[in-house]
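>>> A predicted structure for the sequence below; I have some questions about it.
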Amino acid sequence: MHNHGLGSWMTKRRLKSPEKTALVFDGHETTYRQLADAADRVSAVLRQRGVGKGDRVAYLGENSPEFLQVLFGTVQLGAVFVPVNTRLAPPEVTHVLTDSEAVALIHDPEFTERVAPGVQAARIAHVLVTGEGSADAAGLAPALRGASGGHADADVELGDPAAIIYTSGTTGRPKGAVLSHGNLTWVSMNCIVDYDVVSTDVALMISPLFHVASLGMGALPVILKGATIVLEKGFEPGSALAQIQRHGVTMLSGVPTTYQLMADHPEWAATDLSTLAKLTCGGSAVPTRILNAYEERGLSFSQGYGMTETSPGATSLAPHMTRAKQGSVGVPHFFTDVRIADEHGAMVPRGTVGEIEISGPNVFLGYHGLPEASTDAFTADGWFRSGDLGYLDGEGYLFIADRLKDMIISGGENIYPAEVENLLSDIEHVTGVAVIGVPDERWGEVPWAVLTVREGASVDTEAVRAHLDGKIARYKIPKNAIVVDELPRTASGKVRKGDLRARYTPRV
């Protein structure tokens, strides 16, 4: 038997760089030897409870060393890791646990009440809480101290499932995307090639590891190269700035909102950012005001596009092209291909909007337990149908138009909200924006803008319309602008536009 997948990574890191710092968390350093030994003990604990190849092991917890210990301990057995979004409500947690058919669950103690219905519904026999546990809950820490048996070397191929990660649910009930060992290996290789990850890097991890971007394009490529992760339990801009200066952070990943909050923090100007060399941003295009703030400090971004089903990276825009190709999400990653198709599946000319299709070893195996949805997700020749609209310019750079489901049809004209949102993001004091279609008796649908703004600021419909006037066709300009305290978002930062449409449709 031999594990050709992620389960071999810890053994090889223990051999190649045993005393190198793998993690820094809460002031404590963990070497690769210690991380590998802990993963071995996790696999022993799970194996003693009957967990084997193909079984699903769920994990619900904030960023911590235990997250990575359980991940690598699980895949050593050939079992499948199921990270659960910590922001889910009990019914949503129940769905993930039952749908994935998890046989074991490890969770932080603060989530005990939230997981209880799911544990019962899924009939999960083996439940452990991180830490020491209590009279009512078995603790992971004492279980690991009592574990024995050494490293598990299951028979695992790159094509075998490694993880089930649930989609953000912007198109309905979350589906479990099955990612193989090969998917996660190749997306790591894409990052190493396109973001120039090296073993001397120090990467600050501020986004939740249950999110596929933080895992597939953050933690895993850094570990594969034997670099160091500075792991934060959650994101707080002041703490992130302090960690950059304290540890000489070289790499940082985030979404536009996190970068904006850091730039707005009182310590921004005083923080030493001289070690930062690699900034990556996903989720949406970086607004001009954020580009300006970071360029003033000598920093620029790699931007990109992807989704859970592509592990998640599909394209990347190099920092030196940020201005020249502003608004683009770049070119395909090194081991990935992208094409554009019309509604009949035929390829379209450069500059023509169509559905983005993706191919490569980072594209997922399918949706767990949903054979029809899995088949529908691919073309006849095996390309993944993203459900996103976009076009390739003359040089092969990808521009996103929008998701198919979010397209607004007003008086027979197609409106792609992303185009309008990118412009609205540059209005002073606007911190978040979503453009949705609202029913209209005359036009069928008209666009509305839903905004969040800085505390104490105000933005109204007239300001929005004035900002857009002359920049886009008038039929694309929102007929109404509403300021809200918070936009409903998924864990990956995507706005739940379905929630907004449901909220405002009755007003018409």
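Structure's in. What do you need? These numbers come from a predicted model, not from an experiment.
>>> contacts and neighbour counts: CA atoms only from here.
Will do.
>>> how about the residue most central in space within the chain, secondary structure?
With distances taken as CA atoms, centre = their mean, the chain has residue 213 as the residue nearest its mean C-alpha position (3.3 Å). Put simply, residue 213 is helix when judged by DSSP: H, G, I helix; E, B strand; the rest coil.
>>> isn't it up against residue 309?
No - taking CA atoms under 8 Å as the definition, residue 213 is not a contact partner of residue 309, at 11.0 Å.
>>> hmm, back to that, so how far is residue 492 from the residue nearest to the centre of the chain?
Distance from residue 213 to residue 492, counting by CA to CA, to the nearest Å: 8 Å.
>>> same question, residue 457
Residue 457 is 27 Å from residue 492, by CA to CA.
>>> and the strands in the stretch 101-250 of the chain?
102-107, 126-129, 161-166, 176-180, 202-205, 228-231 (DSSP state E, counting those that start in this stretch).
>>> ok, back up a step: and the gap between the residue nearest to the centre of the chain and residue 13?
Taking CA to CA, one finds residue 213 at 22 Å from residue 13.
>>> and the residue of the chain most remote from its centre, what helix or strand is that in?
Note on the chain: the largest C-alpha distance from the chain mean falls to residue 442, namely 39.3 Å (CA atoms, centre = their mean). Assignment of secondary structure by DSSP states H and E places residue 442 within no helix or strand.
>>> contact partners for it?
Counting by CA atoms under 8 Å, 6 or more residues apart in numbering, residue 442 makes contact with residue 411.
>>> what of residue 30?
21-24.
>>> burial of the spatially closest residue to residue 8 that is not a sequence neighbour, as a residue count?
Excluding its sequence neighbours, the residue lying closest to residue 8 (CA to CA, 6 or more residues apart in numbering) is residue 76, at 6.9 Å. Applying other CA atoms under 10 Å, we find 34 residues neighbouring residue 76.
>>> residue 76 touches residue 157, doesn't it?
No - if you go by CA under 8 Å, residue 76 and residue 157 don't touch, sitting 11.6 Å apart.
>>> next, show the common contact partners of the two.
Counting by CA under 8 Å, 6+ apart, the residues touching both residue 76 and residue 157 are residue 3.
>>> picking that back up, so residue 457 and residue 492 - more neighbours on which side?
For residue 457 versus residue 492, the count of surrounding residues by other CA under 10 Å is larger for residue 492: 21 against 10.
>>> quick check: the more buried one touching residue 209?
No - look at residue 492 against residue 209 with CA under 8 Å: they stay out of range, at 10.5 Å.
>>> this is the other structure I want to compare:
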Amino acid sequence: MDAFFVAVTMARRGLLTPGAPWRVARQFGALGRWGFGLAGELRQAAARSPERVAVIDDDREVTYARLLARAERLATALPVNAGDRVGLLCRNSARMIEALIGVTSKGADPVLINTGLSAHQLETVAEEQDLTALIHDDEFTGRLARVPGTLDERRVEELIASARRARSEPPVRPGRTVVLTSGTTGMPKGARRPTPGGFRPLCSMIDRIPLRAGERILIAAPLFHTWGFAGLQIALALRATIVLRRRFDPAAVHETLVEKRIGALIAVPVMVQQLMELRPRAKPPALRIAAVSGSALPGGLATRFMDRYGDVLYNLYGSTEASWVSIATPADLREAPTTAGRPPHGTHLTVLGDDDQPVPPGTTGRIVVGNEMLFEGYTGQEQASHRTVELGDLGHLDDRGRLYVDGRADDMIVSGGENVFPAEVEDLLAALPQVREVAVIGVPDDDWGQRLAAYLVLRPGERLDPEAVREHVRRHRARFSVPRDVVFLEELPRNATGKILARELPRPAAG
């Protein structure tokens, strides 16, 4: 059954189109020798479509053949050994992809580092992850004074130029990518990502998100982020042309979508929200797909986005540890804009109650998932053999099998004996026309144990007073969901992937 699913999906997405026999033989030979990790996917793409443009970034265009040649030369010259860990502190660029694949081709483990980390955090990550070297963009040099083994852009170019031959043999031990958790509540941990064992993980994604072989994909999500990294894996497997920008600027990205005739956008929800804040343009992009992941879609955003751009929005719910859990298609989001969708092929999803048994539709419980791409454990710990992972999120299923995420288990508060989910109030307030963005959290309360506090950023020129906010919640939710504290801010604190940093929100006085 899986073989039939894989064959049909690959055919539907243009991966089984005829080609020159010798190129097809080299393509599958590369996968056979190098496997289905990034090193193998780049090599199969270069074998089948060597002259196709692989990457367009802020500085250059590079073909698949050229991208592979540079990555192989870097693998030869890198002063590290198989099994070493090499940090990558880079913004989205062809240079980052060359470094990433060069490291893994050597048999070393690339550690993808969040560009928003402070100098102290970078020093701690380098120590905790036992980095042998750290490849970085020049702009981060000032943060790395206390980190040994750094390789800046000039040094990387020198290594590539100095290589006498390109590495063409697979390492005995394939490199494994380590993705750092988001670190919104403390120091990030390193999660070891598995290498796909075949075509099924790819097909599970492109079955639900209909990306096609050879199309142009703009990956706006950071490549160090689980979703950006997944987008890179998918794009290489599809022999796509990958378009990258070092920084996300909504106006520039919109222009790129139009000028480069982009068919698909890989982004995080805050990026889609910022695109919606642009005035509608006379010439909209001809997007087929806008796939987002990384955080919840703010209330009403899905419908507004599809009203402007068409029914092209796909929302993937997952985590660094689980890869993916469910995918909401445009049809799902039209019918139920807050749904996280359904699990893709090969993924098993359950919602468990306090007795560890599945709960009926409409009942909130703990979300548990199983698939073949669960993480292999955190660095510094023994390799895990997970069959399932509990995400720490609470949610429920509807009678059609669609998942809804009600909030983090540790975000739920008990106010006066009542369970309250801040996310439910966030969605309600985000739908107000005056509100640009909102965060709702629990804070201590002397009388009720905990209460809600709402933090709002208004759209330019708009006004809203705290009592109007409370009254809006009072009309639509129970009294214990009404936030006593309503705080207006210029902006919400976010990390480099757009997640709100709740710990940096100003806390109201207890009372």
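That came through, no problem. Values in this document were obtained by computation on a predicted structure and should not be read as measured data.
>>> once they're superposed, tell me the TM-score.
Scored against TM-score structural alignment, normalised by the length of the first structure, the superposed chains reach a TM-score of 0.89; 478 aligned residues with a CA RMSD of 2.2 Å.
>>> what kind of secondary structure is residue 316 of the first structure in?
For residue 316 of the first structure, the secondary structure call by three-state DSSP comes out as strand.
>>> can you pull the contacts of the counterpart of it in the second structure?
Using TM-score structural alignment as the criterion, residue 316 of the first structure maps onto residue 327 of the second structure. Residue 327 of the second structure is in contact with 208, 314-317, 340-344, counting by CA under 8 Å, 6+ apart.
>>> what does residue 183 of the second structure give?
residue 189.
>>> now do the aligned partner of it in the first structure against residue 88 of the first structure, distance only.
In the first structure, residue 183 of the second structure lines up with residue 169, judged by TM-score structural alignment. Noted for residue 169 of the first structure: a distance of 11 Å to residue 88 of the first structure, by CA to CA.
>>> from residue 272 of the first structure, how far out is the equivalent of residue 259 of the second structure over in the first structure?
Using TM-score structural alignment, the partner of residue 259 of the second structure in the first structure is residue 246. Distance of residue 246 of the first structure to residue 272 of the first structure, given as CA to CA: 9 Å.
>>> ok, now residue 484 of the first structure?
Going from residue 484 of the first structure to residue 272 of the first structure by CA to CA gives 35 Å.
>>> more neighbours: which of the two?
residue 272 (16 against 12).
>>> which residue in the second structure aligns with that one?
Looking across to the second structure (by TM-score structural alignment), residue 272 of the first structure lines up with residue 284.
>>> that match: what's it in contact with?
So residue 284 of the second structure contacts 258, 309 (CA under 8 Å, 6+ apart).
>>> which of the three states applies to it?
Taking three-state DSSP, the label given to residue 284 of the second structure is coil.
>>> check the offset of stretch 323-336 of the first structure from the chain's centre.
18 Å (CA atoms, centre = their mean, to the nearest Å).
>>> contact partners for residue 45 of the second structure?
Contacts of residue 45 of the second structure by CA under 8 Å, 6+ apart are 27, 64, 236-239.
>>> an error on my part: the question was meant for residue 28 of the second structure.
residue 44.
>>> and for residue 23 of the second structure?
47-48.
>>> that one and residue 10 of the second structure: what is the separation?
Residue 23 of the second structure sits at a distance of 18 Å from residue 10 of the second structure (criterion: CA to CA).
>>> again, but for residue 464 of the second structure
Residue 464 of the second structure sits 51 Å away from residue 10 of the second structure, going by CA to CA.
>>> and for residue 365 of the second structure?
36 Å.
>>> just checking, what packs against the helix or strand where residue 4 of the second structure lies?
Assigned by DSSP H and E, residue 4 of the second structure belongs to helix 2-12. If you count contacts as 3 or more CA pairs under 8 Å, 6 or more residues apart in numbering; DSSP states H and E, helix 2-12 of the second structure packs onto helix 200-208.
>>> the helix it packs on versus helix 2-12: what angle between them?
Interaxial angle of helix 200-208 of the second structure relative to helix 2-12 (axes from the mean of the first three to the mean of the last three CA atoms, to 10 degrees): 50 degrees.
>>> and helix 200-208 of the second structure, what does it pack onto?
helix 2-12.
>>> next, the buried residues of the following helix or strand past the helix it packs on.
Next along the chain after helix 2-12 of the second structure, taking DSSP H and E as the criterion, comes helix 21-34. Neighbour counts over helix 21-34 of the second structure (16 or more other CA atoms under 10 Å) mark 23-24, 26-31, 34 as buried.
>>> same deal with stretch 474-483 of the second structure?
For stretch 474-483 of the second structure, the neighbour count (16+ other CA under 10 Å) marks 480-483 as buried.
>>> then stretch 58-76 of the second structure?
Per 16+ other CA under 10 Å, stretch 58-76 of the second structure contains these buried residues: 61-76.
>>> also stretch 184-203 of the second structure?
Counting neighbours by 16+ other CA under 10 Å, one finds that the buried residues in stretch 184-203 of the second structure are 188-196, 199-203.
>>> ends of that stretch, what's the gap?
For stretch 184-203 of the second structure, the first-to-last residue distance is 32 Å (CA to CA).
>>> neighbouring contacts of it?
Residues from elsewhere that reach stretch 184-203 of the second structure (CA under 8 Å, 6+ apart): 2, 6, 9-10, 35-37, 111, 121, 125, 129, 176-183, 234, 237, 320-321, 372-379, 495, 499-503.
>>> make it 6 Å
36-37, 177-182, 375-379, 501 (CA atoms under 6 Å, 6 or more residues apart in numbering).
>>> show me how to select, in PyMOL, the buried members of those.
Here is the PyMOL selection string for the buried members of the contacts of stretch 184-203 of the second structure, based on 16+ other CA under 10 Å:
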select buried, resi 36+37+177+178+179+180+181+182+375+376+377+378+379
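>>> for residue 298 of the second structure, state which of the contacts of stretch 184-203 of the second structure is nearest.
residue 501 (15.7 Å; CA to CA).
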